[in-house]
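# this one's structure only:
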């Protein structure tokens, strides 16, 4: 009697199983999305889970903390981000450029040492000022938050670069998930307990967890000489620190100025909006940047040919940014009010105003790594000075006009112009034909501009909310379809 055929352990059809295995195998060997696409997917998958956790956490914390508490949190976070740039002196940007792994390890170890020393010095100064009754950061009782966030941010920047050079993108993605869970857990727990500084504590725990989970064992065991790398890469702190500092002040750490000029509550609305808008950049933009930087550096060292990858990345980033940010600039106030509560409608309006600039920044920020690879530090410094001056002048114009909306609109418009100009310069630096790229992107860009114009016109005409929402949804769909079609053509093996 013949033996009965073995039973499958699960009801999954064999055909579906084999197709899934084939897709996963192609993803792993790079034939599905390309090698860069594979590594970006590894990072983005972890970032996706992290951002889902953080967005859910923000929905909860929006109802546990007031705009004023978010404002104080934004001020502390801004100071930590500013000081984190000074803590590493931008030596972490040299890690992918180092000639040997020993030299890269020494650079990472140097950044960890300077970050620790800087954090201890800042902690001592802020503790002394708090005990004497002088709050240097104008956020009562939160002096401890700046050094905590400072160390976590600076250490993470160094170990992330070191892990990226080694290709450990999976570990970086997992670290982000652990950090986001820890951050949200602490923020929600302390919010329920009524601790006003819970946002600061949770952010600090998250950043420290992120750096610690990635680890820097290879860097700490490296035999490279600290003195040699300080001397060899001294141009990094000399030419790269100021542009990075100006970028942080004018983009990611403008909350203290908003709080001073327009009030702490508006700074809370502004910070709430910018953190939500930063989610796509964290989800994909940073992943692209982290993968591209060492890869472009290697291409320049070996063949000097990086233009093709630069063009492909620019087109892909643009096609992703348009539908993602169109949701915000077309539906911002209504979406924020529904998801986070009516008290955050103003944050939705600010998000809609800033969305075009942040969509452009989503593209230009990862591309900036190529300018560093090409040793254009002097030009980057000049661009950063112009950008910071124009952006902050636009924001201050709102003070003169007596309107925060005017100031933030001019601030965003200046950022949009700078990002577009910077992207064009980087593409020219890589020998990429800009006319051909614009021709390929013309349809999505025109549709996005038309959708924005119709949405603004509908709002100015005082149309009912359901009409505004219907127009916004239609606009998002109109932008998304051509972008999705174009992205599919960029996949390996597809015709353009």
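Nice, thanks for sending it over. No experiment lies behind these values; they were computed from the predicted model shown. Numbers count the residues shown, from 1 in each chain.
# all contacts plus neighbour counts: C-alpha atoms, from now on.
Will do.
# Now do stretch 109-129: everything it contacts.
Here stretch 109-129 makes contact (C-alpha atoms under 8 Å, 6 or more residues apart in numbering) with 84, 87-89, 91-92, 135-136, 143-144, 146-148, 150-151, 154-155, 158, 219-220, 226.
# Can you point out the buried residues in that stretch?
If you call a residue buried by 16 or more other C-alpha atoms under 10 Å, then stretch 109-129 has these buried ones: 109-112, 114-116, 118-119, 122-123, 126-127.
# Equivalent analysis for stretch 402-420, please.
So stretch 402-420, judged by 16+ other C-alpha under 10 Å, has buried residues 404-416, 418-419.
# go on, stretch 333-347?
333, 334, 335, 336, 337, 340, 344, 345, 346, 347.
# And what about the second one, helix, strand or coil?
Look at residue 334: counting by DSSP: H, G, I helix; E, B strand; the rest coil, its state is helix.
# check contacts around it.
345, 348, 469 are the contacts of residue 334 under C-alpha under 8 Å, 6+ apart.
# and if we set it to 7 Å?
residue 345 (C-alpha atoms under 7 Å, 6 or more residues apart in numbering).
# okay, now residue 482: neighbour count?
When neighbours are defined as other C-alpha atoms under 10 Å, residue 482 has 17 of them.
# Help me confirm that it comes into contact with residue 444.
Yes - using C-alpha atoms under 7 Å, residue 482 is in contact with residue 444, at 6.1 Å.
# and residue 400, how many neighbours?
Under the neighbour criterion other C-alpha under 10 Å, residue 400 is assigned a count of 11.
# just curious, which of the buried residues of stretch 402-420 is nearest to residue 298?
Of all the buried residues of stretch 402-420, the one with the least separation from residue 298 (C-alpha to C-alpha) is residue 419, at 25.5 Å.
# Residue 328 touches residue 355, doesn't it?
Yes - with contact defined as C-alpha under 7 Å, residue 328 counts as touching residue 355 (6.4 Å).
# just checking, residue 418 touches residue 387?
Yes - counting by C-alpha under 7 Å, residue 387 is a contact partner of residue 418 at 6.4 Å.
# So the closest residue in space to residue 165 that isn't next to it in sequence: helix, strand or coil?
Nearest residue to residue 165 in three dimensions, chain neighbours excluded: residue 96, at 5.6 Å (C-alpha to C-alpha, 6 or more residues apart in numbering). Classification of residue 96 using three-state DSSP returns coil.
# One more to weigh against that first structure:
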């Protein structure tokens, strides 16, 4: 048994996951230790306002560069990968400028249309958010491509220490929502900056040096070659983020900022295992399955193993929240957060199966199935909106709205895993036939 464990740990995939998870675990520990202090300083109302802004960031941030950064891992040559980095930065800078101009002339109209009066003073930070998000995505994907997981792990911990420490330190004297919002806004930019600086200190492969040694590839040609990312992946990512963060906006509109605060803290706690293990697995699994596809390996087997492993790892933490959520939240964060525990027990169903479907989601670009993912995400968004609307208009209950939202999310994530496995089986069969024809 000991031999088998050592053999498993020595595998590059497992070792890289452990490295990523260790940094995330340290970051989560910082958050867990400081979060009870933070929640007692700021309260549900302040968290609700931050939740609205976090929802806006989560919706627009992932498409800051039209998802071109995700393609950085895929090319065989670094020349093409660096070209995609340049393209991504051009796009995020352009979108930031456009958003800045729109806000300059139409900010009041935008606030009224989207009913975000509570955070209106902060919407001028959106151009910065978009630019920071683009820089972070590019940096993270380059480090994933070069398998610099150790640097990523260290930065994840340092960022958590700085951000949570700032919330506590400033909140001790000035516990208002604006502090939470501004710290959150600069979080992405800080992480990108720290990754670049730590990379230089450790003398990891430098992007600038590689770029100088290589002939620049045509940006236009790369844009066309990877056009399925802005055409399919960007809309899918936007709609997926919208469907996940919609409750914070709708709960504010239906039941007030405190409800958004309960949802925000519930989601934050449930994302601990997702960020600890799920993201680490995703960051390592993406280049692994990309390489496997290039080598003609069986992709279905890889997806199954990763999905099952995440299911085993997630059953205990998410199960505890489902059965004991209200008690846990009131004990850890204070009695005023009891309702957040009620929210969390139903959200745990959705987040658990979302945790399990990470390998499936990361496989879809490799399987050339991003058009399917877009269609499925549209369906998911529609069903989630209906679930929240039924909870409000049919029952006038925020808890029922969240329960319906969580159950629908669980069912939809299960469906995504099943369909992805079906697609991967067809892909493996097709690749096998191609290899046989080449052999003959």
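Yes, it's here. Computed from a predicted model, the values in this text were never measured in an experiment.
# Just the TM-score for the two chains, thanks.
Overlay of the two chains. TM-score (TM-score structural alignment, normalised by the length of structure 2): 0.86; 407 aligned residues with a C-alpha RMSD of 2.5 Å.
# Okay, and which of the buried residues of stretch 402-420 of structure 1 map to strands?
Of the buried residues of stretch 402-420 of structure 1, none are assigned to strands by DSSP state E.
# Relative to structure 1, which residues correspond to stretch 263-275 of structure 2?
Mapping stretch 263-275 of structure 2 onto structure 1 (TM-score structural alignment) gives residues 270-282.
# I meant stretch 227-239 of structure 2, not that one.
Counting by TM-score structural alignment, stretch 227-239 of structure 2 corresponds to 234-246 in structure 1.
# Can you give me the end-to-end span of the matching stretch?
End-to-end distance of stretch 234-246 of structure 1 (C-alpha to C-alpha, to the nearest Å): 19 Å.
# buried stuff in that stretch?
234, 235, 236, 237, 239, 240, 241, 242, 243, 244, 245, 246.
# contacting residues around that stretch?
82, 85, 89, 90, 91, 377, 378, 380, 381, 384, 385, 388.
# Please repeat the previous calculation with a cut-off of 10 Å.
Contacts to stretch 234-246 of structure 1, defined as C-alpha atoms under 10 Å, 6 or more residues apart in numbering, come from residues 81-86, 88-94, 228, 230, 247-253, 372, 375-389.
# Now, these that are in helices?
Those of these mapping onto helices are 81-86, 88, 228, 230, 247, 372, 377-389, per DSSP state H.
# Just the buried ones among the residues you listed, please.
By 16+ other C-alpha under 10 Å, these give 81-86, 88, 230, 247, 372, 377, 380-381, 383-385, 387-388 as buried.
# Mind picking the one among the buried residues of stretch 402-420 of structure 1 that's closest to residue 457 of structure 1?
Among those, and counting by C-alpha to C-alpha, the member closest to residue 457 of structure 1 is residue 409, at 16.9 Å.
# To which residue of structure 2 is the closest one aligned?
In structure 2, residue 409 of structure 1 lands on residue 403 (TM-score structural alignment).
# go on, residue 18 of structure 1?
So, by TM-score structural alignment, residue 18 of structure 1 is left unmatched.
# Burial check on residue 18 of structure 1, number of neighbours?
Using other C-alpha under 10 Å as the criterion, residue 18 of structure 1 is surrounded by 11 other residues.
# Give the full set of residues in contact with it.
Per C-alpha under 10 Å, 6+ apart, neighbours of residue 18 of structure 1: residue 24.
# Report the secondary structure element holding it.
Using DSSP states H and E, residue 18 of structure 1 sits in helix 14-29.
# So which bits of that helix are buried?
27, 28.
# for stretch 187-198 of structure 2, same thing?
Quick answer for stretch 187-198 of structure 2 (16+ other C-alpha under 10 Å): 187, 188, 189, 190, 191, 192, 193, 194, 195, 196.
# and which of the residues you listed is nearest residue 165 of structure 2?
The closest of the buried residues of stretch 187-198 of structure 2, once distances to residue 165 of structure 2 are taken by C-alpha to C-alpha, is residue 187, at 12.4 Å.
# Map the closest one onto structure 1.
Match for residue 187 of structure 2 (TM-score structural alignment): residue 206.
# Report whether the expected contact of that match with residue 151 is present.
No - the criterion here is C-alpha atoms under 10 Å, and residue 206 of structure 1 misses it with residue 151 at 11.6 Å.
# Need the counterpart of residue 309 of structure 2 in structure 1.
In structure 1, residue 309 of structure 2 lands on residue 316 (TM-score structural alignment).
# pretty sure that match contacts residue 483?
Yes - judged on C-alpha under 10 Å, residue 316 of structure 1 makes contact with residue 483 at a distance of 9.1 Å.
# Could you check which of those two is surrounded by more residues?
residue 483 (22 against 17).
# need the strands for structure 2, in chain order.
Under DSSP E, structure 2 gives no strands.
# Where in structure 2 does stretch 376-395 of structure 1 fall?
Using TM-score structural alignment, stretch 376-395 of structure 1 pairs with 369-388 in structure 2.
# typed the wrong thing, it's stretch 326-338 of structure 1
Counting by TM-score structural alignment, stretch 326-338 of structure 1 corresponds to 319-331 in structure 2.
# mean shift between the matching stretch and structure 1?
In the superposition with structure 1, the average deviation recorded for stretch 319-331 of structure 2 is 0.8 Å (mean C-alpha distance after the TM-score superposition for structure 1).
# and the residue mapped onto residue 58 of structure 1 from structure 2, how far is that from residue 336 of structure 2?
Under the alignment defined by TM-score structural alignment, residue 58 of structure 1 corresponds to residue 35 in structure 2. Using C-alpha to C-alpha, residue 35 of structure 2 is found at 14 Å from residue 336 of structure 2.
# Equivalent analysis for residue 252 of structure 2, please.
18 Å.
# Same question for residue 127 of structure 2.
For residue 127 of structure 2 relative to residue 336 of structure 2 (C-alpha to C-alpha), the value is 35 Å.
# ditto for residue 28 of structure 2
Using C-alpha to C-alpha, residue 28 of structure 2 is found at 23 Å from residue 336 of structure 2.
# Ok, residue 209 of structure 2 next?
Counting by C-alpha to C-alpha, the gap from residue 209 of structure 2 to residue 336 of structure 2 is 54 Å.
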